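**Q** pasting the sequence and the predicted coordinates here, then a few questions.
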Amino acid sequence: MHRFIISLLAVILSTSVRAQMMEPVHFTSQLKTLQGNEAEILFTAIIDEGWHVYSTNLGDGGPVSATFNIVKMDGAEPVGKLQTRGKETKQFDKMFDMELRFFEHKATFVQKVRFTKPTYTIDCYLEYGACNDEMCMPPTQVEFKQQGKSPAAAPEKGKAEVEKKAEDEVKAEEAIVADTVAVADTVAADSSMVTVPSSPEDALWAPVIDEMKAMGAGDSLTDHSLLYILLMGFVGGLLAVLMPCIWPIIPMTVSFFLKRAKSDKKKGIRDAITYGLSIIVIYLGLGLLVTAFFGSDTLNAMSTNAVFNIFLFLLLVVFALSFFGWFEIKLPGSWTDKVDTKASETSGLLSIFLMAFTLVLVSFSCTAPIIGLLLVETTTSGNWLAPALGMFGFAFALALPFTLFALFPTWLKQAPKSGSWMTTLKVVLGFVELAFALKFLSVADLAYGWHILDREVFLSLWIVIFALLGAYLCGWLKFQEDEVGGDIRKPMPVLCIMGGLVSLAFAVYMVPGLWGAPCKAVSAFAPPMNTQDFNLNTKTVEAQFTDYEAGMAAARAQGKPVFIDFTGFGCVNCRKMEAAVWTDQRVADRLTRDYVLISLFVDDKTPLAEPLEVTDEQGNTKTLRTVGAKWSYLQSHKFGANAQPYYVILDPITARPLTGSRAYDEDIPAYLDFLNGGLERYRELTK
């Protein structure tokens, strides 16, 4: 009922105003021809003192916005939207509970049109709203009617080409104007603010995969990463061989196979090779099981998940403590007994496979921390092949000595005997695992912005860890296991002392990093430089923008090409590139002076203002809920890549590549060629 009364009062008020012939706004209209086949319809208003006319696109729930309306238009067509000219005022209105935009004293509303025929007929009107501090006028219309010959109409022949060219120019002009206005507000407010695009299919997000391929875009990161994982698995397997629970088993196992077939040495060698292959199959199966259980998307998501990374941190700490001898990780003894009994009861290839499985169970206390570290590294790489490839490298190195000693039994006499050196090796690996554990805590800290493990805190902990490792190898620090079966006063071997000095030197090397030194040797593991509170290094390169749309708009406004850096808080190779390549003065000058640098973190867990629905390459619809998911989708959708670091140079107007992409490669001259090539291409296009 009260709404009806209010509406009735409004009608009475408006009628009263009309009866008094109030005309606070005085409009004139005209058609102004431009160059070519275009013209402008101008609605010019003179506004009485105390009154104001509202601008365009105020939104729902507010006063009447100025709009352009067509009754009939033949021989001409509108171009773009209604524009305004004059001094626009912004003010928050308590009654409407929104920010309003309006004009006082004078205003001009402009609608651009394009002639399409030799003659034209235009019948249109402008609808606007006007108010003062006490009252408002009802929506009012200003008519414009005109017909005649087009001053410069495009010929009928070729008209479509002319119209399309003009339309493209108008769209580009409108995009530049809109983005330039937006970037002023964005930069003033927060350059890291994320703006969800109106459509992932607009010009900024249009795929350029074919163009990147044609330019010879190189993405060698995946190959480098897989090779690194394979080598890391192989080294892990060699270390596992030297553990106390495996090394003594090698001569006994090889001797067993040789004695088993005294009459047929070939059979003994064949059985030993089968034994080694069985070890590979078992560990490779473990890697494939991890891949099948999690899948590539889950592995990539887990790589920066806080709970998962904290779990890995705690797991590696437990493994380190077990290597220090504080407790021993063991599987139930019944498991080993059952598998061993089954191996004795069977014959043929199955018995050999079960013997290999028995070795895996028996050696679990020594190999579990190494396998755990390896699986942690591979699962957090985000590559679905990594766990299987890492386990293959580990198993190959573990099975290699069994096979080689079976083929060449005399080598066993030259092999070192087990002893205290194995305990020393375990403790050293414990320190290494403790250092690696901090990396995973750092990944979670960076992705969620907790700031509990910034760069100087991380370096401080690493300095302490490697200083203690050096003290242990030099014999100044002892563990409980060192007291068992030997004289703790016995001096350490020369090799251990040399390793201890190297570890101490490494700890000293990291000390200047507390004041901002690059420390390139640890840049792959330490948090980025921008997390450091006290930094005397002024040569660091930091991105001007961490938002794609805002950065592209700024590049348009500044007239510079765009350098996009797809990176991640947990990306090891990204930190390496920043420390080894970006710190070069020539590279730093190019990035900061000639480009607009945009860093997009694909593992940023900041929630988007609104979830974004997208369709992937397989046609599946998915919802992007975080900033990192948005940038990850941009990289795969637009550029056809999903590994970091990934660098690409774009034209700020068309959002198309100026040259091929680059991935992880510490070749500074090649990186400079990449930057110079993109800059030269941009200058050619802008001439």
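**A** Happy to help now that I have it.
**Q** going by C-alpha atoms from here, please, whenever you check contacts or count neighbours.
**A** Noted.
**Q** burial of the nearest residue to Ile653 once chain neighbours are set aside, as a residue count?
**A** The shortest distance from Ile653 to any non-neighbouring residue, by CA to CA, 6 or more residues apart in numbering, is to Arg556 (6.4 Å). For Arg556, the neighbour count with other CA atoms under 10 Å is 21.
**Q** helix or strand: which one has Arg556?
**A** Under the criterion of DSSP states H and E, Arg556 resides in helix 548-558.
**Q** which elements pack onto whichever helix or strand comes after that helix?
**A** Sequence order places strand 562-567 as the next helix or strand after helix 548-558, per DSSP H and E. Applying 3 or more CA pairs under 8 Å, 6 or more residues apart in numbering; DSSP states H and E, we find strand 562-567 packed against helix 548-558, strand 596-601, strand 646-650.
**Q** which residues are contacting the second one?
**A** Under the criterion CA atoms under 8 Å, 6 or more residues apart in numbering, residues 543-548, 551, 554-555, 560-569, 591, 627-628, 631 lie in contact with strand 596-601.
**Q** and Leu126, that's in a helix?
**A** No: Leu126: not assigned to a helix; according to DSSP: H, G, I helix; E, B strand; the rest coil it is strand.
**Q** residues in contact with the nearest residue to Phe324 once chain neighbours are set aside?
**A** With sequence-adjacent residues excluded and distances taken as CA to CA, 6+ apart, Phe324 is closest to Val427, at 5.1 Å. Contacts for Val427 (CA under 8 Å, 6+ apart) come out as Phe323, Phe324, Gly325.
**Q** second structure for comparison follows:
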Amino acid sequence: MKKLVLVFTLLFSFLGYSQIFNPVKWSSKVEQKSDNEFVLVMDVIIEDEWHLYSQFTPDGGSQPTAFTFKESKGNYQLVGKTKESPYKKVFNDIFEVDEYYFAKKATFKQTIKVTNPKLKTIKVYVEYQVCKEQCIQGDNTFTFTLPEIKKAAVETASDVVTADSSSVALDSSSVESSEVEKNIKEIAPTSAPKEEKKGLWAIFFLAFFGGFAALLTPCVFPMIPMTVSFFTKQSKTKAEGKKNAILYGVSIILIYVILGSLVTGIFGADSLNALSTNVWFNLIFFGLLVFFATSFLGAFEIVLPNSWANKVDQQADRGGFVGILFMALALAIVSFSCTGPIVGTLLVEAASKGGLAPIIGMLGFSSALALPFMLFAMFPGWMNSLPKSGGWLNTVKVSLGFLELALAFKFLSNADLVVQAHLLEREVFLAIWIAIFGTWAVYLFGKLTLPHDSPLVHLSIGRLFMAVFVTIFTIYLIPGLWGAPLKIISGFPPPMTYSESPNGIGTSGGTSTAAIDLPEHAHSGPHGIIAFHDYEDGLAYANKVGKPILLDFTGHACVNCRKMEDFVWSKPEILSLLKDKVVLVSLYVDDKRELPKDEQYVSKETGKEIITIGNKWSDYQITRYKNNAQPYYIILDSDGKDITQQIGYTPDAAVYKKWLEDGISKFKK
């Protein structure tokens, strides 16, 4: 019975993986804004359960949608960036990044300003990836026909930034408007997806705890009794005191929310999330957080001009709501040396999320900061339960400095991942974190003193527990240098694949790349499997060693390809077959490296120009197997002839093993 199930599973797999998939339908239209301004609209209908990825999905995950506007120089200029309908945001635990995708439908809009009155058509090239159980690399060329443009309108066009129009020559087939676009209604960004709402809640609580941390610093904590004393003496009745305390708390919240609104207004709610993959954004904020951390560790204090505090203090004497508002502003200015780095860090993190995140972040931070001032002013008797100020406040401040320093390297890592410089690979990142948290543990145990620290006679129980916790976390990080997944901090360090030894050192499933005696033109693949990335090289090696070929059509941004490698290929019974019984040839259909000019050609199957290595292998898959989805596997003999049916995403390890063994046994015959 079990064998029968395996046979039927394989049969249905074979039937399902021999066709060209087209899970998206594109349509286009032109909307006229003025005599020389137009909106190019590209709509897409996506089949159920398939996902198309946003332009802003972070690097290191699935492939973002990308638009190239052809021959714009001298003809038209782009006004702003390509806008898109709201996307969903989900953390991908395979790539260890947030991914932004569309389900069922999406709309993209680009405003242009025409500068050539003779311009009749505009061509736009789009590259995209859609995924379900498999991933498909797709592209389209849109041809937009413009109405007649008046020369006078073009001559009065103002200068705007011109987009880079450098690209390869592509086919000119137009995508006509169809009934599909009639069915697509404008997707208004009125309600955030559930995932985005969860993200905002996460930002709120992160900022809320940040506010409590700021409260326990030397600049803020001692101000609580001073503020309570002021309200107690100035208020004629208890009711008036409580009212003033509430107004004071509301004023603190108002000031910080206005700050978050300014950040959103200056950068723009829709464009902030794009910053998270911008190299300069990440480098600048790496430097900024190191600056904040250095201040917290005691090298210097970040202070605003004294004149600001004096002027605000004078206004606080006016009384009424205006006076209370200026008192709250005075608190923000005077405590800036402690709250500034925390606020800056929260704004940086919130800004990278985009949308309303900076406002929500400042709402959370200010709520935590204001709440104790309000409560103690309303109930002065609670003051007796507060711990006394002392050296422990500086310990909190220094601890925040270590956390700031560790977080800074996340931004440096982002920049390194974007440019693929491989300067801050996973091992280096973890070594830095181990050093930071290890030093923090030594500090908490009292073996290291920093400026502004009071003499330490003994460890408090709280400090001891904190020291033990940080030590445990430091020890937890160490196995990561040898390939441990470190799921607790998933998403912070670079992914396992961005590593000196992607499969770990000393593990059963992998080894260091340098330790493998690789054949010519071969690479160390997943789990230390010897792999070829060129078909001819793999075929020559298979002939030499007398083994069959496992032909693997895959992609760098293919999540289910990684799932197969991580959860199926890693099984000992399958890994031994892949290492010893076959020659792995992995052809990446999304490899963006350009082919030499003399190797570029026009596909006889699709009519498209093949100009990259990825184009070449994608066209080879389509031409030979009439299939365009990944992952996609075939076993060939050493002459390159198919000896098995093709198979795609197969998470059942038993089924995949049976398919492998059948192919290997046929080769031996």
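**A** Now that the structure is in, tell me what you want to look at. What you see is a predicted model; the values in this text were computed from it and never measured.
**Q** now Val162 of structure 1: how far from Thr89 of structure 1?
**A** Distance, Val162 of structure 1 to Thr89 of structure 1, using CA to CA, to the nearest Å: 38 Å.
**Q** please disregard the earlier target; I meant Asp337 of structure 1.
**A** From Asp337 of structure 1 to Thr89 of structure 1 the distance is 85 Å (CA to CA).
**Q** for the stretch 401-550 of structure 2, just list every one of the strands.
**A** With DSSP state E, counting those that start in this stretch as the criterion, the stretch 401-550 of structure 2 has strands at 522-524, 530-532, 549-554.
**Q** for the stretch 101-250 of structure 1, that is, sorry about that
**A** According to DSSP E, counting those that start in this stretch, the strands that the stretch 101-250 of structure 1 contains are 106-115, 119-128, 130-131, 140-149.
**Q** how about JSON lines for those strands, with distance to Phe506 of structure 1 and mean neighbour count added?
**A** What follows is those, written out as JSON lines (distance: least, CA to CA, whole Å; neighbours: other CA atoms under 10 Å):
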{"stretch": "strand 106-115", "distance to Phe506 of structure 1": "69", "mean neighbour count": "21"}
{"stretch": "strand 119-128", "distance to Phe506 of structure 1": "73", "mean neighbour count": "18"}
{"stretch": "strand 130-131", "distance to Phe506 of structure 1": "74", "mean neighbour count": "22"}
{"stretch": "strand 140-149", "distance to Phe506 of structure 1": "79", "mean neighbour count": "15"}
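**Q** go through the ones you listed and name the closest to Pro369 of structure 1.
**A** Across the strands of the stretch 101-250 of structure 1, the minimum distance to Pro369 of structure 1, taken as CA to CA, is reached by strand 106-115, at 71.5 Å.
**Q** any idea of the angle the closest one forms with strand 140-149?
**A** 40 degrees (axes from the mean of the first three to the mean of the last three CA atoms, to 10 degrees).
**Q** so strand 106-115 of structure 1 versus strand 119-128, what angle?
**A** Going by the same axes, to 10 degrees, strand 106-115 of structure 1 makes 150 degrees with strand 119-128.
**Q** whereabouts in structure 2 does strand 106-115 of structure 1 align?
**A** Per the alignment by TM-score structural alignment, strand 106-115 of structure 1 matches no residues in structure 2.
**Q** cool, stretch 143-156 of structure 1 as well?
**A** Using TM-score structural alignment, stretch 143-156 of structure 1 pairs with nothing in structure 2.
**Q** how would you label the residue of structure 2 most remote from its centre: helix, strand or coil?
**A** Distance from the C-alpha centroid of structure 2 peaks at Lys236, with 54.4 Å (CA atoms, centre = their mean). Secondary structure, three-state DSSP: Lys236 of structure 2 is coil.
**Q** also Pro416 of structure 1?
**A** Per three-state DSSP, Pro416 of structure 1 ends up coil.
**Q** distance of the residue mapped onto it from structure 2 relative to Leu393 of structure 2?
**A** Aligned counterpart of Pro416 of structure 1 in structure 2: Pro387 (TM-score structural alignment). Taking CA to CA as the measure, Pro387 of structure 2 falls 10 Å from Leu393 of structure 2.
**Q** alright, that wraps it up for me.
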